[in-house]
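S.K.: using only what follows, build the 3D model:
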Amino acid sequence: MLSAGRWSCLLLCLCRLLLLSLSSLPGARAGKVLVFPVDGSHWVNMNILIQGLHEHGHQVTVVRTASSWYVKEESPHYDSITVTLPEAIDLEKEDFFVSFLSKMLEIQRAGASPLAFAAFWWEMLNGLSGMHRKASHVAVEMFEDGELMQRLRETRYDVVLMDPGLPAGVLVAHELQLPTVFNVRWITSGEGHFVVAPCPISYVPTSGSNVSDNMTFAERLKNALHYLLNICIDRYVVSPHYDRIVAKYFGPEVNFYHLLQATDLWLMRVDFVFDFPRPTMPNIVYIGGFQCKPAKPLPADLEAFVEGSGEHGVILMSLGTLVKGLPVEITSEIAAAFARLPQRVIWRHPGERPNNLGNNTLLVKWMPQNDLLGHPKTRAFVSHGGTNGVYEAMYHGVPIVGVPLLFDQFENILRLEVRGAAKALDVTKIDRRSFGEAVEEVVHSPSYRENMQRLSRLHRDRPMHPLDSAIYWTEFVMRHKGATHLRTESYRMPWYAYHSLDVFAFLAVVLGGIVAAVVATVRFLCLRLCRRSKSKIE
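M.R.: Got it, this is the predicted structure:
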């Protein structure tokens, strides 16, 4: 029999062994994460990742601006650093996208002249330039605050996590000499892959081209033109604001675009069940759908409304915050189409109440979208094609009627339409007949639901939930002080060397020299032979 003292000693040894084993587990050491988010819908994604890091014991500090719309100063999941800018960033204005959408719809519906379209583009590019000019001042305000920078250095952060859509954080991370992780889909030049991975435009769609990976010649031409346009916008509209700051604080030997390419890890909000296949790189981790989760029970009032739909079920509709930008004549046509359906409708609609609203339609300012999509009575989802909603619908196997409004929403709906899981509509041509027919087709044609459920099975069939994968790889960078072994150094090469144009030019010169030598030798021999023949004849 062991004495009480020996039992205590044995238990103490076991506790020490347990603590030692736990401390050696990946991610067990609490770290410090500095976060640079982008406001609006991008913050929804970043906040989920922040909550996950907080639950793993990490200390998170979020850099926000005083005018931030979504990113709150106080949170149980993070501390914050508030930067006051001379001008508020456009993305932080609640009516920015609404105003932008209204102008675009006005031009499209009026059949605008080329002059009006060019004026709209000029205004849009000026707005884009102004937005990045304001956003770049986040880095300036921080650099000029010596006390803040000293505090950041003394805190000894392990990693900088950022959304590079507004990449001021890249400059701060470089100043602090910290490893970086991107929570990314979009970057200054468009889709993130175009900065870090080979992207043959013969089959990789570029931002704004709205084509699939199986292109005709005309579509490849369109794709190439959009690629060149994106490069020009990035080089002449966006990057100059950051280049000036880099030149001022880091000198001419540092290149802003190289700082983007040199990030240690890319948490790419992409799943190839949804996106088209393309080349990738070792430091890209795919976390598409990381915000998806099983549905929770609905609030009692919503559950009663859904259950009251009987065998017909319910249809969900949400066009995000942009719905306030739709004219009431369009929303009234949508309402009239809904009124004719046997299904009940739950419509997230914060804007002006539409006319023709039926008794089967419930207007709400907010709804638990994920939980409703996971309800067995949900038959279809009318969506603008925002990434979060698209992935949630795919996760739960609910087919989509797409009403894309802006930016990547057209491409998101196209990807599902190509796979037979969605039907797209042009918002400028919607009337009660066309909208009603589209909804009925998606609800009553089994192929839409079957195709979406097939995508759902593929999406869920993975060894690790994408949120767990995102946290693991973020902790990986923290543990190893970066991930340079996964990063190619090709971005340091001149463009002509990257494409081996100098090698091809050298080989062409050598080949030309060989051909010229052979031709000269043959010519010399022929002339000599002719001279001998001539002398013999004489």
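S.K.: only C-alpha atoms from now on, for both contacts and neighbour counts.
M.R.: Fine.
S.K.: how about the strands in the stretch 151-300 of the chain?
M.R.: Secondary structure of the stretch 151-300 of the chain (DSSP state E, counting those that start in this stretch): strands located at 159-162, 180-184, 186-187, 190-191, 265-268, 284-286.
S.K.: got JSON lines for those, with distance to Val418 and mean neighbour count too?
M.R.: What follows is these, written out as JSON lines (distance: least, Cα to Cα, whole Å; neighbours: other Cα atoms under 10 Å):
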{"stretch": "strand 159-162", "distance to Val418": "32", "mean neighbour count": "27"}
{"stretch": "strand 180-184", "distance to Val418": "24", "mean neighbour count": "26"}
{"stretch": "strand 186-187", "distance to Val418": "22", "mean neighbour count": "20"}
{"stretch": "strand 190-191", "distance to Val418": "20", "mean neighbour count": "19"}
{"stretch": "strand 265-268", "distance to Val418": "22", "mean neighbour count": "24"}
{"stretch": "strand 284-286", "distance to Val418": "21", "mean neighbour count": "19"}
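S.K.: for the ones you listed, give me CSV that also has distance to Val503.
M.R.: Formatted as CSV, the strands of the stretch 151-300 of the chain follow (distance: least, Cα to Cα, whole Å):
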stretch, distance to Val503
strand 159-162, 38
strand 180-184, 34
strand 186-187, 31
strand 190-191, 30
strand 265-268, 31
strand 284-286, 29
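S.K.: out of those, which is closest to Cys526?
M.R.: Nearest of the strands of the stretch 151-300 of the chain to Cys526, taken as Cα to Cα: strand 190-191 at 60.5 Å.
S.K.: you'd agree Ile81 is up against Val60?
M.R.: No: using Cα atoms under 8 Å, Ile81 makes no contact with Val60, being 10.8 Å away.
S.K.: more neighbours: which of these two?
M.R.: Taking neighbours as other Cα atoms under 10 Å, Ile81 and Val60 compare with Val60 leading, 21 against 15.
S.K.: other residues contacting the helix or strand hosting that one?
M.R.: Val60 belongs to strand 59-65 when assigned by DSSP states H and E. Strand 59-65 is contacted from outside by 30-37, 50, 53-54, 71, 73, 77-85, 138, using Cα atoms under 8 Å, 6 or more residues apart in numbering.
S.K.: what's the angle from the helix or strand that that strand is followed by to strand 59-65?
M.R.: Where DSSP H and E defines the elements, the next helix or strand beyond strand 59-65 is strand 79-83. Angle, strand 79-83 to strand 59-65, by axes from the mean of the first three to the mean of the last three Cα atoms, to 10 degrees: 20 degrees.
S.K.: here is the second sequence; please produce its structure so I can put it next to the first one:
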Amino acid sequence: MPGIGKSVTLVFHNLAKVLHKRGHQVYVIVGSNFPIPDSTKDGSVNYLTFKTDKEYIFASEEFQRNDVKDMIQSDGDMVTNFRMVRTASEFFTYQCAEMLEDQELFVKLLSLKFDVAVIGAYPFLANCQILPYKLDLPVISITSFTSLLGQAGVPLLPSVVPSLFTTFNEDMDFMERVQNFMITLVSNFISTPSIPAELVQRHVSHKPIKTFNEFLRDSILWLVISVNPALEPIPTLPNVILLGGMGVKQPAALPDHLEAFVQKFKSQGVVVVSFGSVVKYLPTEISKRFLGVFSKLKYGVVWRYSGEDLGEIPPNIKLMSWLPQGDLLAHDSVKVFLSHCGNAGLYEALFNGVPVLAMPIAGDQPYNAERLVKRELAIKMSHCGNVFS
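M.R.: Predicted structure coming up:
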């Protein structure tokens, strides 16, 4: 499947390593411009690429400077969320088409004689379902979109299961249930894509035409990487495995330069700041405001940052373009994690017992933040316009 983001790739890599250790050969399909994480190049996964002529969406300057800013200033509201999903959908739909048209890739896939395909069950990867159909492969669906589990037969009643596009939790009052019901109806309508019949016909002319929901219903197994029963109740079935936290690994020692910085603040403590792999950098004016606040803290601050030059950096702040996030959160000097509440960071913080200062931006992040706040594991920071509270 075309790579969605580095964090999802890292989670899948943990699964691939286990499969590799048990004697399986694992191949991952990505676009030729996808930034493959170096940590996954350990021999357990083989990457196959298809030709693409579009810049990877989350690496583009337009997305980082405009879309990210809009998402931050909207405080994760539903309209902006839908708009972001639509923007991503347009890009990944185009990439799926490129993958299906790559005959060199298809010949290679035929020669490898696969036993099963693991496909990302996401609305914006709908057209990718055609590839395993063309190869006559059974499909395992892997997803963080719990709303799609209805296609696996799971009874996701909106009276008790909050939509990903809300910040409700399982303790909804009557009016919240009414709102959740309406939002679920609208989101299911908007976020359920249609796979063009002519596209299926062109690539698999000898088989019946199928819809996206029909493809999903044919999945032999579902792996849900966003839910852990310890964090929230959710109805499930025997063919659904809840793997929230699958991306968490046992910590390794920190690099010497990072360990030295952390040790300088051993008595005061360290704050870790990261907004995930999709947000390359925050808008400069917001980053400078963070810098001003961090400079007044008694704590050390390790900040994943790769944006524009912020000028002189105070001695209690260490900027890094990449963080060994899980290893750092496991350090006993870390006191707080300022995070967007993506799935990977959420479970790394939980695993290591680090409280979260949540600044959700888009997607399922507002929902994730609410799950933590509900259980008193986080405090949510609102950010509307240029006001933070």
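S.K.: please state their TM-score.
M.R.: Once the chains are laid over each other, their TM-score by TM-score structural alignment, normalised by the length of the second structure reads 0.86; 381 aligned residues with a Cα RMSD of 3.1 Å.
S.K.: circling back: what's the closest of the strands of the stretch 151-300 of the first structure to Lys103 of the first structure?
M.R.: Ranking the strands of the stretch 151-300 of the first structure by proximity to Lys103 of the first structure (Cα to Cα) places strand 190-191 first, at 22.3 Å.
S.K.: gap between whichever residue in the second structure pairs up with Ala218 of the first structure and Phe181 of the second structure?
M.R.: Under the alignment (TM-score structural alignment), Ala218 of the first structure pairs with Met175 in the second structure. Separation of Met175 of the second structure from Phe181 of the second structure (Cα to Cα, to the nearest Å): 10 Å.
S.K.: equivalent analysis for Asp332 of the second structure, please.
M.R.: Distance from Asp332 of the second structure to Phe181 of the second structure, by Cα to Cα: 43 Å.
S.K.: cool, Arg304 of the second structure as well?
M.R.: Here Arg304 of the second structure is placed at a distance of 38 Å from Phe181 of the second structure (Cα to Cα).
S.K.: which of the two has more neighbours?
M.R.: Between Arg304 of the second structure and Phe181, Arg304 has the larger neighbour count (other Cα under 10 Å), namely 22 against 19.
S.K.: return the residue of the first structure aligned against the more buried one.
M.R.: By TM-score structural alignment, Arg304 of the second structure lines up with Arg348.
S.K.: got a list of what its match touches?
M.R.: By Cα under 8 Å, 6+ apart, Arg348 of the first structure lies in contact with 317-320, 363-367.
S.K.: ok, now Phe351 of the second structure?
M.R.: Phe351 of the second structure touches Val248, counting by Cα under 8 Å, 6+ apart.
S.K.: the one 3 residues further on too?
M.R.: Val354 of the second structure sits next to 329, 334-337 when contact means Cα under 8 Å, 6+ apart.
S.K.: go with 10 Å
M.R.: 272, 329-332, 334-337, 346, 348, 377-378 (Cα atoms under 10 Å, 6 or more residues apart in numbering).
S.K.: tell me the counterpart of it in the first structure.
M.R.: Using TM-score structural alignment, Val354 of the second structure pairs with Val398 in the first structure.
S.K.: same check, this time on Asp332 of the second structure
M.R.: Aligned partner of Asp332 of the second structure by TM-score structural alignment: Pro376.
S.K.: hang on, the earlier thing: and the match of Ala218 of the first structure, how far from Met182 of the second structure?
M.R.: 11 Å.
S.K.: neighbour count: these two, which is higher?
M.R.: Higher neighbour count among Met175 of the second structure and Met182: Met182, with 14 against 9, using other Cα under 10 Å.
S.K.: my guess is that one meets Pro158, correct?
M.R.: Yes: assessed by Cα atoms under 10 Å, Met182 of the second structure is found in contact with Pro158 at 8.8 Å.
S.K.: any idea how far the spatially most central residue of the first structure is from Asp163 of the first structure?
M.R.: Nearest to the mean C-alpha position of the first structure, by Cα atoms, centre = their mean, lies Arg185 at 2.1 Å. Look at Arg185 of the first structure and Asp163 of the first structure: by Cα to Cα, they are 9 Å apart.
S.K.: quick one: common contacting residues for those two?
M.R.: Applying Cα under 10 Å, 6+ apart, one finds that Arg185 of the first structure and Asp163 are jointly contacted by 42, 267.
S.K.: rewinding a little: the strand holding Val60 of the first structure vs the second structure, average distance?
M.R.: Following the fit onto the second structure, the mean deviation recorded for strand 59-65 of the first structure is 2.0 Å by mean Cα distance after the TM-score superposition for the first structure.
S.K.: and the helices in the stretch 351-500 of the first structure?
M.R.: Using DSSP state H, counting those that start in this stretch, the helices of the stretch 351-500 of the first structure run over 369-373, 387-396, 409-418, 432-444, 446-460, 466-480, 495-498.
S.K.: out of these, which gets nearest to Ile233 of the first structure?
M.R.: Among the helices of the stretch 351-500 of the first structure, if distance is taken as Cα to Cα, the winner is helix 495-498, at 18.5 Å.
S.K.: starting at the chain centroid, how far to the closest one?
M.R.: Relative to the centre of its chain, helix 495-498 of the first structure is centred 28 Å away, using Cα atoms, centre = their mean, to the nearest Å.
S.K.: and the next element down the chain from that helix?
M.R.: Sequence-wise, the next helix or strand downstream of helix 495-498 of the first structure (DSSP H and E) is helix 501-537.
S.K.: packing partners for that next one?
M.R.: helix 495-498 (3 or more Cα pairs under 10 Å, 6 or more residues apart in numbering; DSSP states H and E).
S.K.: enumerate the positions of the helix it packs on that are buried.
M.R.: Neighbour counts using 16 or more other Cα atoms under 10 Å place no residue of helix 495-498 of the first structure among the buried ones.
S.K.: give the aligned range of it in the second structure.
M.R.: The aligned range for helix 495-498 of the first structure is empty, by TM-score structural alignment.
S.K.: residues in contact with Ala344 of the second structure?
M.R.: With Cα under 10 Å, 6+ apart, Ala344 of the second structure has these contacts: 7-8, 10-11, 225-226, 244-248, 276, 325-326.
S.K.: what of Asp79 of the first structure?
M.R.: Counting by Cα under 10 Å, 6+ apart, Asp79 of the first structure has contacts 34, 59-63, 72-73.
S.K.: let me know the closest of the residues you listed to Gly190 of the first structure.
M.R.: Closest to Gly190 of the first structure, out of all of the contacts of Asp79 of the first structure and judged by Cα to Cα, is Val63, at 23.4 Å.
S.K.: what residue of the second structure takes the place of the closest one?
M.R.: Val63 of the first structure maps onto Ile29 in the second structure, by TM-score structural alignment.
S.K.: how many other residues sit next to that match?
M.R.: Ile29 of the second structure has 17 nearby residues by other Cα under 10 Å.
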